[in-house]
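K.L.:
need coordinates for the below:
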Amino acid sequence: MKKKLIIYQTFVRIFGNRNLTRKEFGTIAENGVGKMNDFTSETLKQIRDFGVNCIWFTGILRHATTTDYFRFGIPSQNPRVVKGRAGSPYAIVDYYDIDPDLAVDVSKRMQEFEALVKRTHEKGMMVAIDFVPNHVARQYKSIAKPDGVSDLGENDDCGKHFSAENNFYYCPGCALDLSDVPVEEYAQNSEPYEEFPARCTGNDRFDAHPGANDWFETVKLNYGVDYCDAGGRSNHFSPTPDTWRKMTDILLFWAQKGVDVFRCDMAEMVPTEFWQYAKQKVKQQFPEIIFVGEVYNPAQYRDYIAAGFDYLYDKVGMYDTLRDVICNHRPATDITFAWQQTDDIRSNMLYFLENHDEQRIASTFFANDPTKAIPAMLVAALLGPNPLMIYAGQEYGELGMDKEGFSGCDGRSTIFDYWALESIYRGYINRQHLVKTARNLGVIYKNILRIANRNIISEGLMYDLMYANPQSTHFDSRHLFTFMRRRDNETLLVVANFSDQIQEADIIIPAHAFDFLALPESDVTATDLLTSRKQTLRLRRDKSVSLTVHPHDGCVMKF
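P.N.:
Got it, this is the predicted structure:
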């Protein structure tokens, strides 16, 4: 029986941090840092009890940082090519190593990760980590690679802009020019960073002059695509490019460590041909491995699914639509259009309302109130069997309004700075100080996610009722979204209210719904799974049932 995948993204560096100093641009000594060991069996059980069956441990791989671990034999990075004191978890400096910030005993950081995997599996959850295939940190150097493995770029011909056997792209004869990149105050006394010849930058910047808005701290990996061919872009995939083999070996290395899910960063910047190659190699040995791709171009969704991805982010479609409906910028009827755009691949689309790239719901940049997203959570969690992701702190209404340092006050929780979040601290570490509103929100999330675990969500049929319920005095189709699910003899009628008003809704159930769902006409006693409230519903073809739906809330009527 297939279970709905419910992913809990957590940034390890922040999650377990008990230091609430939160000094802007603070060092690790000043602001502290969370550890892998903070995910105790009790904490993992608390996460699992929300209804989660997979934890995405963000920031596991060793990445560029200003923190010095040279005494442990770990190379240091120049702060001029590091974003923030802690550094970006997407500027990897060693694909085979664990971020030393996250270890209690730095010399045993891999063993601590292996123990984390074991604890997570023992609690019945899968482990997800990032696979960052498009780019690496400027000062990438593996000290943990297995014997016999050559490092990225080790055998490159630096005199060529492009070669299918090179791991990087080069600007022959040109030094890297970072003059357009501001230097933070704490880094101004550091040695200038020198790179000759310059390597091309991770966001497809193929010259030697990246700017402040580029991914200047990263280097683009070469998968055999010449982006600057005289005739335009050209592919060179035979013989198999060296980068393909090296990156596939990295996937296999972590699969052997017990990783169940790879969240593949900026997957659409890597050719589909590589993913076909890698998926075949990895799934041949680990057939249950799951690949989740960060792909933002809807025109490419089906290509990447065909290439081997199990799931893709539904950002441009469902996320953007739900966000606009929450903020009253679009009508709820647009949700129908959003799911229909990917109806043929809907089971492959991952829904979410928050992640590390997006603004927090409770921030003033988004909804300014975490409860406004409750109806959207009902839709995202219950509309179909496809995966759902929540971001640590979302369940307790994290504001995301801190001015942390490199990140600044932007409605997001930093991935660049040493920091702590009160929502997580109070939710998982010091629960006696969890305020009532946050506690209540957590209960609502738990209820919704537990409903999402039911077989009627992971299996069965869905029927969108919006076409039969046009805007009227008895149904506010701008602010209400309603659908049904049915499996065997069990039916759910879901109504989400995105408005700040109580809605007295008369919901028409068309004859076609009765036929499609094999639903008999009858009088039923329905129970709202969110409140346990019972109500008699008179089910008749092309007739309506009446429900009262509270502001920024919903009903999940089971019968």
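
K.L.:
contacts and neighbour counts: CA atoms only from here.
P.N.:
Will do.

K.L.:
quick one: contacts for the closest residue to residue 209 other than its chain neighbours?
P.N.:
The shortest distance from residue 209 to any residue other than its chain neighbours is 4.9 Å, reached at residue 177 (Cα to Cα, 6 or more residues apart in numbering). If you count contacts by Cα atoms under 8 Å, 6 or more residues apart in numbering, residue 177 has them with 208-210.

K.L.:
please apply the same query to residue 181.
P.N.:
The contact partners of residue 181, taken as Cα under 8 Å, 6+ apart, are 210-212, 216.

K.L.:
likewise for residue 216?
P.N.:
Remark: with contacts taken as Cα under 8 Å, 6+ apart, residue 216 is in contact with 81, 178, 181, 201-202, 210.

K.L.:
returning to what we had before: list just the nearest of the contacts of residue 181 to residue 124.
P.N.:
residue 216 (39.9 Å; Cα to Cα).

K.L.:
please give me the structure for this one as well, since I'd like to look at both together:
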Amino acid sequence: MRKQTIHGADDAVIQLSLTETALIITYRAPNLREGESVYLTLGTHRQIGSAVLPFDRNNEGSTVFLPFKSDLLLVAVVKDGKLDCYQRKWEHWKWSERTAASGCLAKFHNGTLTFNLQRAALSDSKSLDLVLYAKDLTENDAWGRLYGCSDKCAAAGWGDKYIPNYCEVNLDSTAAELSVPRSRLNANRSPLRIYQLFVRLFGNTNETRTPNGTLARNGVGKFNDINDAALKSLRKMGFTHIWLMGALQQASGTDYSSIGQPADDPDLLKGIAGSPYAIKDYFDVCPDYAAKPEKRLDEFKLLLKRIHKHEMKALIDFVPNHVARSYDSDVMPELNFGTRGNDGAGDDMSIFFSPQNNFFYLQPDGHGPPLRLPTCQDGQPVSPTCKAVAALRERRTGGTTSVSSQVLGQDRACPSECDGLFAGETTFGRATGNNIVSWTPAITDWYETAKLNYGFDFTGFSKNVREYPNALTPDKPIPDTWKKMDRVLEYWQAMGVDGFRCDMAHMVPPEFWNWAIAQARARQVDVVFIGEAYDNDPAKVPGVDPIISRLHGGRSNVMFDLLNAGFNAVYDDQTYRALKKIYEGPGWANDIDDARPDDFIFENSIRYAENHDEVRLAAKSQWAGVGKQASPAICAILYGLSRGPMMLYNGQEVGEPGKGLEGFGSNDARTSIFDYWSMPELVKWANGRRYDGGRLSPEQRQLRSFYSRLINLIGEPAFRYGVCIPLNGANRDNPNYGRLPNEQPSGHWLYSFLRHDLESSQTFLIVVNLNPWESLKNVRIVLPGPAAQSIGLNRVAPESRIRLTDRLAIDQPISVDTTASEARGAGAPIVDLPALTPIYFEMSI
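P.N.:
Next up is the predicted model:
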């Protein structure tokens, strides 16, 4: 018999014993007594499962969110000397009703509860996932108080609870250990630190930068440009994952007819280079990025090998909501959309919606067909790209409007003129990517894309038809689009891609994600899924899971659906916007805590200060003109706030300003994703692709060095495993908490929080002055009772000395001494904080 003991929270002790026929689990908690309930939740891998457990007064109590997807919940209740055992199973896309457990042999004796689980009743899997905890349902109006969890990080208390870690039990007798601790989704308990690398721009050292310039004039980054020197430098900065943004083949104005890839109709283009989110072939990469375009996939595979050699992992885009109108895969033509929809028979274009169609088809009326794109009006170009093409032709031909592609071919420019029509949609039309059902989409629409059909009719709540497997209709067939998208994921996983950043994930039914991520993880257990998602988008598609739909009184957040589906993390735009409002008005630092969602979402959100959709920190027109100087303070908060991933956008580390008109990318404080361009500041770091920062200014070197220290620091235990304890709420009435004259309460410019890891006892106090102009004098940070208790100050003598040492500064790091009683009373005395200063104090008690 193999045995292992696990020490949980609140002095709970769990012993696992494995025989050839049974898994025996004994549970003892000091406060466990008759009348209380013990919950054993398992992931047996027989079903997709759910990370959100049922909630019910007097039974399961408040909601518990799990770090894995459970398909079996066992409840043992000792009452009046009798042991009752109940179960719920996740099947048919939902949790079953509570019933008496079958095959669950449990007993309670002398304060110890024992579960005897027959292995034959579990599954054929070589492992199962396990969390165990108790609840006292006499408290909190029968919603209960959770305590004694198998995860030490799960603090006792009332209300909804997120359990961040679990035990993976090895049922294979040859495994080295019976149980292995895991963090959410089988992770190795290390936060994802992601570098967003736009392949088109990252390695491009051409500094011509002509607005609307062609590839030949402005140049383009290549896969080979992401060389060993670049990857070594990024790994040294602390990054664990490289997001190769824009790697997939998109619609483009550059002509590769010689390899069977002609340029696209400019009416379909946003920028001559094209949008990286108008995918033309899900199974191919952009030929722009290859030294030999006909060998582009081979060069991409070599890049993946280089990334892995430097002990990092590679993410690529997965754009499920829409495709380029010109989508046509030559790698996998048998999986094309539309013509090979309906299980290969082709879409039925006579109807708007069918679950086996890949697209939504516009119905003929007085406005169409044909589809009329908003690129031309009265014969004149309207879109920036069509204007650029017309101007290019004017320059090349001296006013001649009819020009052969050969005349322009030497510069690989667009080979045709704009007319507002697309030859592929003259006899029919498809709904536009942003849910526009119109023969005449507007210039502000995603007119270059066609919306994909996942079996959900999005046209109004009265027509919210769900023709796919879900909790209400579990036996519906899998739609054709689901199957094709699974093949896309399978293809890239087989090539060595480690994960996917999923574009506009909230616009696709969460049931698809549940199914597709389960399929992907069956192939590669640790494959990463990052969801770009926004709960405030009216286009979001909530699921119909009866448990999740009832969260928050029926006002559930779509992020619950996506995280439950298996996403490693979802976007945290709320904290980003709360910080931006501090500078642009009318926000305060106190508002950061108001933006904090439920722990399940908070701890599994990816935080960023820039990405390709958001403005540059260093843009003079944004962040009140101080974003470049404020970036260390801003990112010290964002990157250190939770266990979730962080992301840095290429160029951010050297103060890329996103300045000027690039082409379709206007002077909008962003680096264009539509044009052939290079980043003027990042080029200085690239320094002829030596990636040694040889041309950076001292200020830029200092900024990049700061990011490197910060990103490496958040890999330490307090940030990897630890809880976040915000302190602004407890210091609002503290006049020494950075309060300036005529301010009430405190907390306008000062933000602070604790990060504490229970296992290692490592504790950090993060203190940030966000004020761009003034130092904050005589600052004191009060650690309130609950916070002090969480980090163990209640277990030391009042006069015990506490040393605070700054780990973030490289020159003359600050050290502060205080005592336990002072920290809890008047507050720990922090040195004067200069403007825009972040400090990461490690606490030694």
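
K.L.:
hmm, back to that, checking the contacts of residue 216 of structure 1 against structure 2: which ones persist?
P.N.:
With the contact criterion set to both residues aligned by TM-score structural alignment, their matches' Cα atoms under 8 Å, the contacts of residue 216 of structure 1 that also touch in structure 2 are 81, 178, 201-202, 210.

K.L.:
in a markdown table, list those along with distance to residue 1 of structure 1, neighbour count and secondary structure.
P.N.:
What follows is those, written out as a markdown table (distance: Cα to Cα, whole Å; neighbours: other Cα atoms under 10 Å; DSSP: H, G, I helix; E, B strand; the rest coil):
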| residue | distance to residue 1 of structure 1 | neighbour count | secondary structure |
| --- | --- | --- | --- |
| 81 | 48 | 25 | helix |
| 178 | 54 | 20 | coil |
| 201 | 45 | 28 | strand |
| 202 | 41 | 25 | coil |
| 210 | 50 | 22 | coil |
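
K.L.:
which of these sits closest to residue 162 of structure 1?
P.N.:
Within these, distances to residue 162 of structure 1 taken as Cα to Cα reach their minimum at residue 201, with 13.7 Å.

K.L.:
what is the aligned counterpart of that closest one in structure 2?
P.N.:
Residue-level alignment of residue 201 of structure 1 against structure 2, with TM-score structural alignment as criterion, gives residue 432.

K.L.:
and stretch 117-125 of structure 2, which stretch of structure 1?
P.N.:
Using TM-score structural alignment, stretch 117-125 of structure 2 pairs with nothing in structure 1.

K.L.:
nearest residue to residue 578 of structure 2 other than its sequence neighbours?
P.N.:
Here the residue nearest residue 578 of structure 2, using Cα to Cα, 6+ apart, is residue 592, at 5.7 Å.

K.L.:
which of the kept ones among the contacts of residue 216 of structure 1 sit farthest apart?
P.N.:
Taking Cα to Cα as the measure, those reach their widest spread between 178 and 202, a distance of 14.4 Å.

K.L.:
ok, now which ones touch the residue nearest to residue 578 of structure 2?
P.N.:
By Cα under 8 Å, 6+ apart, the contact list for residue 592 of structure 2 reads 575, 578-579.

K.L.:
and it, what pairs with it in structure 1?
P.N.:
With TM-score structural alignment as the criterion, residue 592 of structure 2 lines up with residue 335 in structure 1.

K.L.:
same question, residue 216 of structure 2
P.N.:
In structure 1, residue 216 of structure 2 lands on residue 29 (TM-score structural alignment).

K.L.:
can you count the residues close to its match?
P.N.:
A total of 10 residues lie near residue 29 of structure 1 under the criterion other Cα atoms under 10 Å.

K.L.:
surely it is within a helix?
P.N.:
Yes: note on residue 29 of structure 1: a helix contains this position according to DSSP: H, G, I helix; E, B strand; the rest coil.

K.L.:
where's it relative to residue 222 of structure 1, distance?
P.N.:
With the distance defined as Cα to Cα, to the nearest Å, residue 29 of structure 1 ends up 37 Å from residue 222 of structure 1.

K.L.:
residues touching the alignment partner in structure 2 of residue 285 of structure 1, list them.
P.N.:
Correspondence of residue 285 of structure 1 to structure 2, assessed by TM-score structural alignment: residue 523. By Cα under 8 Å, 6+ apart, the contact set of residue 523 of structure 2 is residue 490.

K.L.:
swap in residue 762 of structure 2?
P.N.:
When contacts are counted by Cα under 8 Å, 6+ apart, residue 762 of structure 2 is found next to 717-718, 756, 842-843.
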